[in-house]
Structure formats: C-alpha cells, structure tokens
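1. quick check, what structure comes out for this input:
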Amino acid sequence: MKPWLKRSLIATATLIALGVGSATWFVQQRLPQRGGEVAVTGLKAPVTVRYDEAGVPHIQAQNEADLYRTLGWVHAQDRLFQMEMMRRLSRGELAEVLGPKLLPTDKLMRTLTLRDEADKRAAALDSNAPSTQALQAYLDGINAFQDSHPVPLEFALLGIPKRPFTTADTLSVAGYLAYSFASAFRTGPVLTQIRDELGPEYLKAFDLAWVPDGAVAEGERQATAAGLPAATPASPKPAAALLKPADKQTLAALGQLSDSALALAQVPLFEGSNAWVVAGSRSASGKPILAGDPHISFAAPAVWYEAHLQSPGFELYGHFGALNPMALLGMNSQFGWSLTMFQNDDIDLVAETVNPANPKQVMVGGQWVELTERTETIKVKGQAPVTLTLRRSPHGPIISDALTTGREQSRPIAMWWTQLVAPNPAVEAFYQLNRADTLDKARQAVEGIHAPGLNVVWANTQGDIAWWAAAKLPQRPAGVNPAFVLDGSKGEADKPGFHPFSSNPQEENPARGYIVSANHQPAAATPAPGYYNLWDRALRLDRQLRDPTQRWTAATTHALQLDTETTYAQRVLKPLLPRLNELVKAPEEQALLQQLAQWPGRYDMELTAPTLFQQFLYDLAREAMADELGGDSQDGAAPTPFSNLRRTKALDHALPRLAADAHSPWWDKRDTPAKETRDDVLKAAWAATLQHLRATFGKDPAQWTWGRAHTLTHGHPLGQQKPLDKLFNIGPLPVPGGREVPNNYSGPLGPAPWAVAYGPSTRRVIDFAAPHKAQGGNPVGQSGVWPDRHYRDQAEGHARGETRPQWLAEEDVARQTASTLKLVPPR
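-> Have a look, this model is predicted:
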C-alpha cells in the first residue's frame, strides 16, 4: 500500500472514531439519571426516588409541594420532548420546528381557539387552591430540569429553543385531549351530504336513533332475533339542501385535516376503551376487581407515564399524561379507577348564513349579527410567518377558516363545543379524584369533568363499585339531530342550557354485581346523542361477565382483556354467505367461503379468515358506497366523503344493516346505465378482495395470516424521515385482535396490509383483596429518550399481551428497587 493512501485511511478512521465517540458522548449526556444525588431548585426537603426494573419512579416526599415538583422533574427527564410536542400541537406551534407540512395542523389548532381559551382559564385559576399549587409545583419541577440540563436530542436536531412551561400549556393540552375524542368533523358532513343529496332511503343503513335501554340490550335483542330489526326512520330531506358543493368540499377537507394532520406530529389520539368492574360477590377473593385498557393511538413514547407518589397523608400509583400532575388513571390500597371515552356528541357543526349585503354578518335568531375577528401569527420553519384571521359567530369559532382556500366560495362553518362554553374545572376534578376513597367523594369529583365526555369506572376496598358518565350534556331543541350539520339561521344550534349531572348515565352498586363500559351507547332516561362504537365489543364482555357461576380472579380478568372474538363478522356475513355460495363456483374460492362460514370471529395471528373478512369488508363498502360518495382517496390524495366515512364508527354500524337489505339503493351504481343488485356488488367485492390479497401476500391463501397482515409500529416524530425510522420507531410487531374486539388493536377500515393505529395503552387489573399485586404495562417503555434502556423494553411483551407488577407495598418497592436517586434542595 502506498504511504499516502495508508496515511489517508488512518486519518479517515481516526476522524470516524472521533465522530462516533463524540456522538456517543452527546447521546449519553442526555440519558435519564436514575441514581446519585441532584440539587433541584425549589425543593424544601430531600426527596427519594426509587426506580424499579421497568424504570417507574417511586417518589417519597415530606410534603405535597416537593412531591409534585419531583414528579415534574422526573417526568421531564423521561418525556421532555413529548411535553414540548404536546404543548406545540395544542397551541398551534408545530410548524415553527417541523416546517410547513405542519402548518395545516397549526391552523386547525388555532381555529379551535384552544390556545386563547387556555390563556384565559389559566389567568382565572385560584392560586390558593391546592390543585393549582400542585400544578404549579409540577411545572416548576419540569422547568428546573429543563434549565439545568442539556437539550434533548430531538431539540438539538430540530432547533427547538427552551422556554418555560406554564399552566396555560397544561390547559391547552387538556383542550387538545378533549378535541381528540370528537368525531363530528368526519361523521356530520358525510351524513348531511347523504341526507341532502341521496335522500332518506340511503340513510336507513345508518342507525341514528337513541336506544333507551342501551346498546347492549339492543345487541341482545338483535342477536336472538331472526335477522335485523327494521331500519330507523331517517330524517326527512330538507326542502332545500343546506350545503352547496363548495361547502361539501370544505367539510370533506376539514374531516381529513382533523383525522390525518394530527398524525404528522405522532402525538397520541384518544380513540375508545374497555373498563369493567365486578363486585366482591362475583369475585373469588370477595373484593371488587377493576380492569381497564384505554384505547389510544400508538406512538413513541406512549401516552402514559407511570409513577408512584407518596407524601404524608397521600399515596397514589398513577398513569400521567404529558404536562398533567393529576393521574388520569390511578389506584392505591383503598380505591382505584379507569376511564373510557363516553363518545357523547359535544361538538355541533353549524352552517352560517351570510348577509349578502355585509359578509361580516350572519343570521342568528332572525337578525344579522356581526362576526368578531382577530389575527394570530404562526411561525413557520424556513419560511415567512403566516397571519391567520380567526372569526367567531355567536355559535362558536368559524372552523372552516382553518383551510387556506375555499372561504370565498363556501359558507362559514362554526363549531359549538362544550369545551369552550362550560366552566370545566378538570384540574380540580382530577385532583379530587386522585384522593376519592369513598363513593361520595368520587361522585363529587367526577361531576367536575365537563369535557371531554368520560366514563369513570371506580371501585374501593370497602366493596363499592360505580360508573359515572362524566360530561356536561347540552340541552338541544326538540327534533334536532346533531349528527348532521345544523342550520345556524333556524335556531337548530340553540342551547338552552345543560342537563344536571344527576341525569347523566350512571350506576352505583348495581344488583347484577358488575359494570361494563366499552364506548357503547349506555342506557339512560335522558338521551345523550353521540358517536358510539359498535355494541359487539360491549356485548362480548357483558356476556362473559354476566355468568353467575363465574368467580372472577385477576388471571381470568386479564384473559378477558386479551379476548379476540366478536360477533360482528357473523352479523355482516349471515345474509351474504348464502348468496356468495351461489355466485362463486371455483373450488378454491368455495373453500375460502367455507372458512368464513366456520370462522367464529376470532382475530388470532395464525388464522387467515380475519384477513379475508377485513379485506372483503372494505371492498364491500367501497363497491357499494364509493360511487355515491366520491370514490376512495388514500393518504395524501384529495379527501372524499367516502374516505372520511370509512374512518368513522357510522360505517361500522351501517354495514350489517346494508348487508341484510337486498333492496337498499346503495347497491345500484350511479355511474352505470344498468341497475345493479346486491349480487352484482357482492361478486365485484369478492373478486376485488381475492385480487388484492393475491397481489399483496401471494397466491397461496395459507400465507394470508392475520399476523402477517396486521402489525403495529410505534412511530416517533423523527421516525417519519428515513433512515431515522430505524432508530426511533419501534416495530413492526405482529399483533392479534382487531376492530371492536376486546383486544382492540385496530385502525380505520381500509385495504390490507393493516398498520394498527390504536389499541390498549395499558392493561390494568386490580383485585382489591390485594391491590399491591396489581398488574399493568406500557406499550413501549417508560422513557421517551432514545436509546435509554427503557425506551422500548416493554414493546414485545405488550404485543404478546403480557403485564408486569405495579409495585405498591413498601416491601415490594424496596425489594424491586434497581436504583435510587436523591433530589435535595440547593445548598
């Protein structure tokens, strides 16, 4: 080798080594510190933080202020980037650090007025209230960590500046979480278009009526009846359609923006949930058993941060969200609770009528009323700032202003939202719920949760079990169905007030000995319109729990959380398989139909039937409905009403009804001169299903297994850019379960393969005979700091359905301590 070449190679190797060494040092400096002693500004006394084998901090403080300040500090060292992303998302500030592709998201968040409302409510907080003081101490702990440590890796890569976290940031994030439950932007516009353009006959497939006895009772009636009940009477077609073509384009774009733009930030979105509790009379231990697995979109890091808090007179093992010191899920030796989404409709979309002589006025209550206006500036990385004009009518913010174009052609669409008009003292409510060891205390705390709508399922060691639907339920004019876009000029959007909390759906110590909540429409005397999930999942859980001979244990409860069976497939296929057997003659295809006929509806990874059914379900919906609703647009394409509809629960409800109705007008294709029948659509959907599965997985149906077709990847914001996906994303992992089964690894209806979008964010089981043996888990890991050892250490186990102990007893915490960190006041 020539001397100059040798010297060059040595120099290059030296530079690479130095670069690798520098990069390693840079990353190591940013890993969480879980041992030693650290001085923290603001502490009044030393605090001990013991970390267990999963990286969960067990915090012992001598006073409440130090307890919450320490929680903020340790939460920040594991999740500061998540906190920053949640703050920026909720306040419409993502484009400043992620660039112009996040500008539509920022515009949407600004138009929702989350930022403005949070600022006002933060200024009005009672600084002497214990809940406010706890929140401020927690934020002080976050800021103390941020001020004393190098910026996280993501901050450095994206150029994110440090700035203090405030109470307004926390309230902005709370507003985003309330918004993330809403389905109105996807569902209301599509149903309105079907009503106005297609007519009542097309609406018969959609179940729009309130069921006073609740969806579980309705599901039992349908399951024992021959066929499906008669379709719900549809709302009559208005004399003149409310929405013009430009309005429909605006609403379709809003639906897609609401659904997809948020995914760019990889911030968890709340989707559904399971929770149930059995009384001591139904358990082997003689004490209540509480189970809960909130369904939230998957991301890295996961939504929950676990921590065990102890100070004089207070103890709680909690699951905490970013920038919130009040546990949203929690338990101790005396009580515990879980949450599901109520799914009540707390957002009305209102089409305003503009004064032809003055575009700044709209018709309200028979007279022209001025719109208010203000402007906000959005910073955009690499580009000039963007000025956004925000308008507001008496009904609420003009949400259509979130779109860059179309305002001149379409009428203003306002948004009435409980979150913006109810007092909603949620910080105080959850502060009290974290301490609610009696039925009366829990009920009183839950009454303070106005938005978002939540089902709180609660139990204690004294044997009480309860469920409350927590929400301010608005009073609406008689005959108004908020599933449609409302006419602001006719009083449809008027709200005389709110119903009292006492009329909300709720139960305390029911005689049946158990309570189940699974996002289904609950039984209630006072109707609560909403976007409820299918009743199949709730019915599956209810049927298992009602067995009077079963004495539940923690193990059998966890097994029910992992159940993968549903009756939904049978409901869809029952009227269709006889016709398909007549239409399909090829032996290989007959064998596939036989698989579907014998399939019990389990979504297990080794089976091929779930893959076949899910693809057929999509093709059936597309072949029947896409021609009326603008075709299907996949990600990145211009939105259509059908592409928004397939992301809603409304379509899930419609498909069994459609399948059973051979005379539905949906079967006829509008773009052909012939009149198609259900048989014609079935043949086309079946052929499309087989063609797609063969092209995607190969010609051998044995290779179409659910585990191959159905996978989970936890995405990180930086993981959207290759090759960073290999570093920051976690997965893909094959997972069982599916849409609306108890083990609800799920996503929108679409073509195979299916990337799971949301599912169990934790699986908790607490037997109150031994709460110190509670089980839980995290979908990825405690830490959001790559490549910390707790960044992804629970991912594979969670995908397999495994849980781990959530240590509560002192002897267990001491025995399981992996390291101890001492936080002390500055000397």
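
2. only C-alpha atoms for contact and neighbour calcs from this point on.
-> Noted.

3. in terms of helices and strands, where is L712?
-> Here L712 sits within strand 710-714, counting by DSSP states H and E.

4. that strand packs against which elements?
-> Judged by 3 or more C-alpha pairs under 8 Å, 6 or more residues apart in numbering; DSSP states H and E, the packing partners of strand 710-714 are strand 730-734, strand 754-756.

5. mind listing what's buried along the shortest one?
-> When you say that, I think you mean strand 754-756. With burial defined by 16 or more other C-alpha atoms under 10 Å, the residues of strand 754-756 counted as buried are W754, A755, V756.

6. same thing with the longest one?
-> Within strand 730-734, the residues that qualify as buried by neighbour count (16+ other C-alpha under 10 Å) are I730, G731, L733, P734.

7. let's see this one next, to set against the first:
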Amino acid sequence: MLTMFRWLLRLTVGLLLLLVLAGVLTWYFAIRSLPTYSANYEVTGITAPVEIVRSTENVPHIFGQSDEDVFFALGLAHAQDRLFQMNVLRRAAQGRLAEIQGPRALPADDLARRLGLYRRAQASLEAQDAPTRAALAAYADGVNQWIRLVNEGARGRGAPEFFLFPDVIPYWQPADSLAILKLLAASTTNAAADEILRARLSLAFPQHGTELLARPGLPANLPRYADLFTGARLGTPERRLDPAARHDPVGYLRPGLALGGNAFAAAPRRTTGDSTLLAADLHVKLTVPSLYYLARLELHSGGIIGATIPGMPLILAGRGHDLAWSLTPAAIDDADVVIEEVQPGNSDRYRGRDGWTAFDTRQEVIRVEGGSDQTITLRETANGPIVPGLDPGLRDVTPIGHVAALRWTGLSREDGTMSALMGMMRAGSAAAAARALQGVVAPAVTVTLAEQRQVSTIRGGLVPERHPEHPGGGALPAPGWLDETDWTGLVPLAGAPAIPDSGIAVASEEPGRDGLRHARLSRLLGEREVHSRDSFIAAQLDVVSPAARALLPLVGADLWFTGDPAAPGTSDRQRQDALALLAEWDGAMSEHLPEPLIYAAWMAALQDRLIRDELGPLADDITDLQPGFMDAVFRNRGGAARWCDIIQSAAVEDCTTIARQALDRAILDLSARFGPDVASWRWGDAHQARHIHPGLGRLPALGWIMNITQSVSGGDFTIARSGLFGQGDQPFAAVNGAGFRGVFDLADPDSSVFIISTGQSGHPLSRHYDDLAGLWRRGEYARMSLDPELARAASVGTTHLSPAP
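-> The predicted model follows:
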C-alpha cells in the first residue's frame, strides 16, 4: 500500500511538473511572437532608410524617402500587429476559412468561391493605375519581409493564434489587398438580402407582406412575387436563419455587417475657429482586434493620418495638412437576384434569352479542417454566378427547377476602386478627390471632405440602370430569361463636389435604415449656429434614439396614466411603473437607465406580436426593428392598422390592446431576468458590446481571455450606434458599432482626436491589445498629430529599416 501511495505521489508530482513546463513553454513561445518596436532591421524592398515611430497609443508614424518605402513600412507594421487578422481576412476573401476553422466556415467559403471574389480581384490588378500597383507591391513586400523576419528569428510564428491552427502563412500578394476590398464591398450591400426577404414576405402574406420593408424610393405597387413565376412551384417555406450565425466572428461575408457610419463637417462660418471641422465614425461588426488600425504616413504629397484596415494600404478616414475626409457607404441598390430556369432533364443548361444555354462551369475543392473535403461545382450564367448560399431564405423564393444568380456591380473584373480610393487619399483638394472618385465601382461611397475654407460631399460608385418594365421593379428577384430583367447600363455616381448652402455637410447612410439617424444628426447640428471640436464630439457620442422618440408617443398614446392605481407587486403595477418611467424619458439610451431596456423589449415584443400570425416562422427572421412599419400601423396609414388584428382569434383586436399585451409580455420576460423592481433595471446589464476574437472567441476558456465585453450606451438608431442582434439568449447585445471615431479640426490640426474600439495590437499579451477599449467605451479620444517631434517625444519605440546590402 505504501509503495502504491509513493507511485501515485510521484505520478501526481510529475503531471504537475509537466503542466507547469507546458505553461512555461506556451508562455515563452507566445512572448516570442510579441514584436519589438525598438529595433533595427535590414530588409529587401526599400531604397533608403525608413523610420517607424510608435506613439504612446502604438500608432505607427512612418517616415521614408519615397511613397513605395512608406507603403512597405505600413505593410510591415500591419503584419507586426495584426498578422493573424490579415490572414483571416485574406482567407475569408479566398474562401479558405474552413482550412483552419473547420466545418462551421463552410457556408462562408462556399459563397466566397461562388462569387469568385479572389479570381475577380486577381483580374482587377491590371485595372489599377501605375502608382496603385506600385503601392500594392511595396505593401506586399513589407508584409512578406516581416514574415521572413519572424521565420528567421524564430519569433513565435508572428502571432500566438498560429500555434493553435494548422495554418501555413503564404506570402502576401498584391491581389490579396484587392480581394479584401471586394470582401468588404460584398458585406456592405444589403440589396440582394432585402430582395429575398421581400419575396418571402410576399409569399407569406401576399396582400400586404411587403409593407414591412417599405422604403423611400421603392416602386409604389410591387407585384406579388408568385405572379412573376406563373405555373412554377415553390417549395415549403422553412425557418432558415440561424440566430448565432449573424454574430459568428468568422462571418465576414454577411450582408450589411461591414462598413457603415456617419460623417459630418462644418464650414468656417459655422465653427469657432478660422477653418473647418469634420467628424467621422466608421461602423463595423465588433471584433477583437478592431477591423481598424490607426497609422500616419509621410507621403510625397504630404503627411496623412487616420484609420486603415490591415491588409490594405488605404486610409479610409483621416486628414492631411489641408484636407480631411471620411467614407460612408452610399445606400444604393447595386445588386439584383436573378432566377434562372434549368432545362428539364439537363441540369447543365439554363433558359437564356436566346434559348437553352450551357452554364459556364468549373469545380473547386474546399479543404476542411477536421472534416471531409468538399468539391463544389461553380456555375455562372450571363446574369452572374449561381449563389445558392447567398441568403438563408433564398431556397424559399427559388421555384423548383430553378436556380438563383447574382448580378452585382462588384463582380467586375476591371474594378478600379482601389486606385480611386488611393487617389482620393492623396488628393489635396475636393476637386482632385472628385476626379479620383470617378473610378469607384463598388462599394459605392459618399466621401465627406473638409478643406481649409469649405466642406463638401462627393459620391462614387456605379448605379445600375434598370428597364422601365423590369418585372420586379429592382425590388424583387426576377426571371433571368426576360430582356426587361437586364440592366440597361451603369451610371457613375461621381460628379462635382456638393457644397451645402447651410455650411453643414451630413452623410449618414446605411443600407436598410429609415433615415432616422440622418434626421437626428441634421437636427442636432442645426440647433447650433457655431460648432467647436467639443460640440462635434458631443454630437458623435449622442445616444438619444429618434426611433424611441417617434414611436413611444404613438404606441403608448392610449396607455399613459390610465386605470386605477394597482397594488404593489402586481403585474398591473409593474406596467404602470414602466409607463410612468417612459412618459418622462427623453429617449437617451443610457446604459445606467431602465427606460431603454423597457423600450427595447416592448418594441421587440410588439413587432413580433404584430407580424407573427401573418408571417408564421418567418417572423423569427425579422431581427431588426422596423420603425417605418410600426409608424404606419399605429397611424393606420393605408389601412396598415390591419396588422393589429390577430387573424387566428375570433375577436377583432385593436392596436391599443396589442400594445398593452406586448408591454406585459416584455415586463414578464425582463422580470424573469432582472427581478420584479422595474426601476432597478439597467440597459447596460443587457446591452453589452461583445468584441469577439475571430479565431478563438468561441472556445470556452480562451474566449473568456481573448474577447472583450463592455456595457455601453446607445442603440440601433442612435448616432453613437451600437446595433442590436435581436434574438437568442442575449437579444440586446451590441454586435456592431463605431470601430473608429475621429474629429478633425483644420483650424488647429494637432488638436484633432481619434480612437478605435480595442487596441492597436492583435496580440493578447500586448498591453496594446485592449488599451484603447476603455477610452472608446467612455467616449474619450487620443490626440492626433502630424508633428514628427511630438510623435518621437512620446514614442514607445522606434523601428529603423535599412536596405539590405
């Protein structure tokens, strides 16, 4: 017995020692991958010495003697801090995420392959102008030199995540940057997803279903979707949306979850200084690290500083000495879903405009970590690629014996968008920026500009021209064999800079929205005659919900202060307490208040109660609040109050009854989660920004270490956006928001400020992994300066690059 005890003791001690050794080795190799910012490297690819000065916030200030050398150093800096993120973005564009993420990444890979994002990016390389091709090549050389330095110096593979994934890091290619831009463009447009949802609504409720997604600019009388395919049979509708999929950190290719944002500017006559102001916040799905990375470049045209995306040599929002700019998406309908009929008995042919035509086909293999490799057949028609995985609901609207193709401006193989954006970045004036933006294809953008003496907006991108007799009006999927379905042309958005008469320029366009944020921002800016940097910051951080202010007086009109006082502890008393709080509320979605939580839960329950009996399981897929629809129902616009009557019941319900029932349902659910005291509830307890790591965020233990979770103010329609998910066990989680904020003051440029949502480094052991997250949450900023002496005085390290012999 004593001998057995001794052996058990030895075994236990041995196992403990092995665990300690494994921990020490893991720590050692992880630490090895931390970049050293104070270093000297001999590299190939530059013509003269380059200096990278890291400011206190780890913002690289790059000084070189040529633009190509500066872009080389930017590529190296991006790779130092964000190599794993860059590799994930590249894989997402290539359709190769499943090689490291396993089967759950298969749908995203399948779609990226069918869209041919990477093939089209490679083809578009020749469409770039010479300076852009040189910049892309220099940038790629910089990334690759860091990969070489990591390999030669045994620097832990460049990021600790690479130890956990069976990943080979290929050298960076210029086309990789173009592919990432195409990936973001595909994720920005909501046009195709909205068409599919409208068609599903039309099938579920033919008479009035599409009222739910009514938008300005849509055809007044949309046809019934089933009438577009007379005689065709549709399959049984199913609930297609996976609530977890929309927040999956590998889901970079999900419509409407990429770039969004606000930008606004004031001319000198509307500012306290003697020049212009510009504020920009770029909205994106919240991840850790943030999609954005701050950098300063000293180019031949002058110094510029602002927000980049690792993987691309672009500053999307920033300033130089005489010009500040910011991109926001232009909400245009740039895509159509086209339904193609497959020839009966011959699945290799489809019905073209001149008869049965062979698909253009090819096969590709998707390799899957931990699963079987998948061989997929890619098919393309004259209208575009066949995309069965474009949207979870696409099968519901695709007739039996048909397939769906996508026509989208971003599928161009001669896409000069990168050159256009780089030309705009280098422009010294609004006129030069306008000339550059004529080459934008996709995504379509609105660029807000502030020069020293005036502000303006310019749009860039291609807008489809549709036939006047287009069968779906461009708002529904349409038969691909009809001549009327074809686009008659593509019209450039770009024109002369638009200078606002008021001296205030506002751009706040996001696909699928009702213009509420734009209206709130315009009103807020119009209330002051003169603005300062601080007033612009206050507007940027505004958390008043225009949707709440518009809907609550309508929805609660017949509920305020009605009925006899109820006894404490009863459900009637809870409703009265909730209504009393909302009656005095100004609509501010503050994390410290109970009113935003009551409002959000009430509106979610109310919308669901209005639509579920008509739409059935499809109601689960309506995850966003539709204020325009709710307004129409409670004003009975066009007889929309019909939605308040529950079809399955014998009684005829009115909207007041439905509103009261929805409020009771919301209070019941909130009481189960937060207790019975309505006044003790807090919006921040339910509304938390979840910055999820794209590789390790879903792993139980590592996710707790890698992810960042913070309670935040704001909501879906506030200027300081923190968008809601709408379903699952955390229905009020903030899944997207301002990944970057900046306010640029050209009267005193060095007082300009900016911030990103996490930190500059993607390395979890770096102090710069999350050092900016607290500032971001509190609405604070870091100083932005182009003064090289200020950067050097507060540097955390300087990297010197010299040409190798």
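
8. so what number do they get for TM-score?
-> TM-score for the superposed chains, counting by TM-score structural alignment, normalised by the length of the second structure: 0.91, backed by 777 aligned residues with a C-alpha RMSD of 2.8 Å.

9. whereabouts in the second structure does the strand holding L712 of the first structure align?
-> The alignment of strand 710-714 of the first structure onto the second structure (TM-score structural alignment) spans residues 687-691.

10. what lies in contact with the matching stretch?
-> 286-290, 591, 707-713, 722, 732-736 (C-alpha atoms under 8 Å, 6 or more residues apart in numbering).

11. re the thing from before, out of the buried residues of strand 754-756 of the first structure, who's nearest P325 of the first structure?
-> V756 (29.3 Å; C-alpha to C-alpha).

12. what residue in the second structure is paired with the closest one?
-> Residue mapping for V756 of the first structure onto the second structure gives A734, with TM-score structural alignment as the criterion.

13. what does H395 of the first structure give?
-> Taking TM-score structural alignment for the superposition, H395 of the first structure sits opposite N383 in the second structure.

14. re the thing from before, how about the buried residues of strand 754-756 of the first structure in JSON lines, adding distance to P233 of the first structure?
-> Putting these into JSON lines (distance: C-alpha to C-alpha, whole Å) gives the following:
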{"residue": "W754", "distance to P233 of the first structure": "35"}
{"residue": "A755", "distance to P233 of the first structure": "36"}
{"residue": "V756", "distance to P233 of the first structure": "35"}
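
15. picking that back up, list the contacts for the match of H395 of the first structure?
-> Listed by C-alpha under 8 Å, 6+ apart, the contact partners of N383 of the second structure are V338, A405, L406, R407, G480, D486.

16. then A322 of the first structure?
-> By C-alpha under 8 Å, 6+ apart, the residues touching A322 of the first structure are R79, Q82, M83, M86, V303, W304, Y305.

17. mind checking what it lines up with in the second structure?
-> Using TM-score structural alignment as the criterion, the counterpart of A322 of the first structure in the second structure is P310.

18. distance of its match relative to L83 of the second structure?
-> 8 Å (C-alpha to C-alpha, to the nearest Å).

19. tell me which element the counterpart of T457 of the second structure in the first structure falls in.
-> With the correspondence set by TM-score structural alignment, T457 of the second structure lines up against W467 in the first structure. W467 of the first structure is part of strand 465-470, with elements assigned from DSSP H and E.

20. what stretch of the second structure does the next helix or strand after that strand fall on?
-> Beyond strand 465-470 of the first structure in the direction of the C-terminus, DSSP H and E gives the next helix or strand as strand 486-487. The alignment of strand 486-487 of the first structure onto the second structure (TM-score structural alignment) spans residues 478-479.

21. cool, and stretch 298-310 of the first structure?
-> Taken onto the second structure by TM-score structural alignment, stretch 298-310 of the first structure occupies residues 286-298 there.

22. do stretch 82-93 of the first structure as well
-> Under the criterion TM-score structural alignment, stretch 82-93 of the first structure matches residues 85-96.

23. and that stretch, how far from the chain's centre?
-> Its chain's average C-alpha position is 16 Å from that of stretch 85-96 of the second structure, according to C-alpha atoms, centre = their mean, to the nearest Å.
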